[in-house]
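In: Okay, sequence plus prediction incoming.
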Amino acid sequence: MTNNLLNLKKDLKSFAKRCKDFKYTDSALLAFLLSGMLISTGQVFAETVTNSQINNQVSQINTSINQMRTDFKRARAENNKLIKDTNLELTQLMEQGDHVTKSPWSSWQFGINDFYNDWHGTYKGRGDKQPSHVYERDKSLVNRSSYPGRIETKYGATTLGLVREPNAAMDVSAALTPRV
């Protein structure tokens, strides 16, 4: 088939979709090629259409376009009204929710929900400790050994205050008790 036949076949199929009285078949294509008209259920459709029919269709198309325009304008007006109402409702909800969504330190905010997070290591008890030390034994033997007379001892960064307990007094008595 050439392009002309393919185009004609497409046109007839699209016409068959639009017209309920006509069903496309290959025999309908051949009949159209031979006679130049379509015959369906007793009606004759010629290729030529009168000016009055064209004017009638143009006026119908114009009225449908105007009706669609008015429908679109009405729908747009309703949408704009709904958008204004929802914007008002949204601002009211935001004003009501200020006490819930805004923190007392909202002045530290740089943007929406972007808070200043540099706490310099002292937030919630984290990072406020001394830097970690590597615990090693002291090099000098005097500082390393603990003896009863020593009051203070260091262990890394911690200073231990050792309390010296007094010697316990104990009575020792030697006595002879006879058995009876």
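Out: Received, thanks. Numbering: from 1, shown residues only.
In: C-alpha only now, for contacts and for neighbours.
Out: OK.
In: What's the first helix or strand after the longest helix anywhere in the chain?
Out: Assignment by DSSP state H gives helix 51-96 as the longest helix of the chain. Per DSSP states H and E, the first helix or strand lying C-terminal to helix 51-96 is helix 98-101.
In: Could you pull out the helices in the protein for me?
Out: Under the criterion DSSP H, the chain contains helices at 3-18, 26-35, 51-96, 98-101, 141-144.
In: would you turn these into a markdown table with mean neighbour count and distance to residue 43?
Out: Below are these laid out as a markdown table (neighbours: other Cα atoms under 10 Å; distance: least, Cα to Cα, whole Å):
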| stretch | mean neighbour count | distance to residue 43 |
| --- | --- | --- |
| helix 3-18 | 13 | 14 |
| helix 26-35 | 13 | 14 |
| helix 51-96 | 12 | 16 |
| helix 98-101 | 10 | 73 |
| helix 141-144 | 11 | 121 |
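In: then this one, side by side with the first:
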Amino acid sequence: MKDSCLIFFVFIFSNVFAQNENLSDEFNTSNLDATWSLFQEEYFETPVPVTSGRMQMVLDDALCNETCVWWQDSSAGFIYKTLTGDFDVATAVYAKQRTNPNEDVDRWTQLAGLMARDPASTTTGSENYVFNVAGIRFDTPSVELKSTTDNSSTIRAYTDNRNCCRSTDSAYGSYF
């Protein structure tokens, strides 16, 4: 993971109108602003840089070499905003090499994307989340959909992106 750099570009739109002003972000400062929170920030470099309208989550090479994974009851770091109610998310996600930000990640498993996680997971020890990520999975370009309920993860990975991600399976929620 030495060369990995995860770049997120996120627009969040909420059906709870009072939250709208605090959820969208144009990423027009040099560092992530205070409306964002960090979970297990030891997993990535801080302060979180913003470049050309993109948030960059640069993973710590030593810590993430073996343990930077979301699976079953394992968790790693992530950057988030807290919200309630129904919401829609639109984003463009790029998993790029840190040493060459114009090149896609190119080895083993390096993914970037969005997660909706129950904040009670932190206090109960029982992980509950869904996510949609893109990048490299076991050396193959792919999109991955994961649902974890009470520490039990279910995963779908797609290597043919033309037939990807049109799931309404209740185990995964509704994607796209």
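Out: Right, received. Where do you want to start? Since we're looking at a predicted model, the values are computed, not measured.
In: Superposed, how do the two chains score by TM?
Out: Taking TM-score structural alignment, normalised by the length of the second structure as the basis, the two superposed chains have a TM-score of 0.19; 57 aligned residues with a Cα RMSD of 4.9 Å.
In: With distance to residue 158 of the first structure as added columns, please give the helices of the first structure in CSV.
Out: Output for the helices of the first structure, formatted as CSV (distance: least, Cα to Cα, whole Å):
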stretch, distance to residue 158 of the first structure
helix 3-18, 94
helix 26-35, 102
helix 51-96, 53
helix 98-101, 44
helix 141-144, 14
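In: Looking at those, which is nearest to residue 159 of the first structure?
Out: With Cα to Cα as the measure, helix 141-144 is the member of those nearest residue 159 of the first structure (12.4 Å).
In: so how far is residue 78 of the second structure from residue 131 of the second structure?
Out: Between residue 131 of the second structure and residue 78 of the second structure the distance is 12 Å, computed by Cα to Cα, to the nearest Å.
In: higher neighbour count, these two?
Out: The neighbour comparison of residue 131 of the second structure against residue 78 (other Cα atoms under 10 Å) goes to residue 131, with 20 against 15.
In: residues touching the more buried one, list them.
Out: 113-116, 144-147 (Cα atoms under 8 Å, 6 or more residues apart in numbering).
In: So it belongs to a strand, correct?
Out: Yes. Read with DSSP: H, G, I helix; E, B strand; the rest coil, residue 131 of the second structure is one of the residues of a strand.
In: Now do the contacts for the nearest residue to it once chain neighbours are set aside.
Out: Closest residue to residue 131 of the second structure apart from its sequence neighbours, by Cα to Cα, 6 or more residues apart in numbering: residue 115 at 4.2 Å. By Cα under 8 Å, 6+ apart, the residues touching residue 115 of the second structure are 129-132.
In: Please tell me how far residue 115 of the second structure sits from residue 148 of the second structure.
Out: 11 Å.
In: what touches both of these two?
Out: Common neighbours of residue 115 of the second structure and residue 148 (criterion: Cα under 8 Å, 6+ apart): 129-130.
In: how many neighbours does residue 123 of the second structure have?
Out: Neighbours of residue 123 of the second structure under the rule other Cα under 10 Å: 8.
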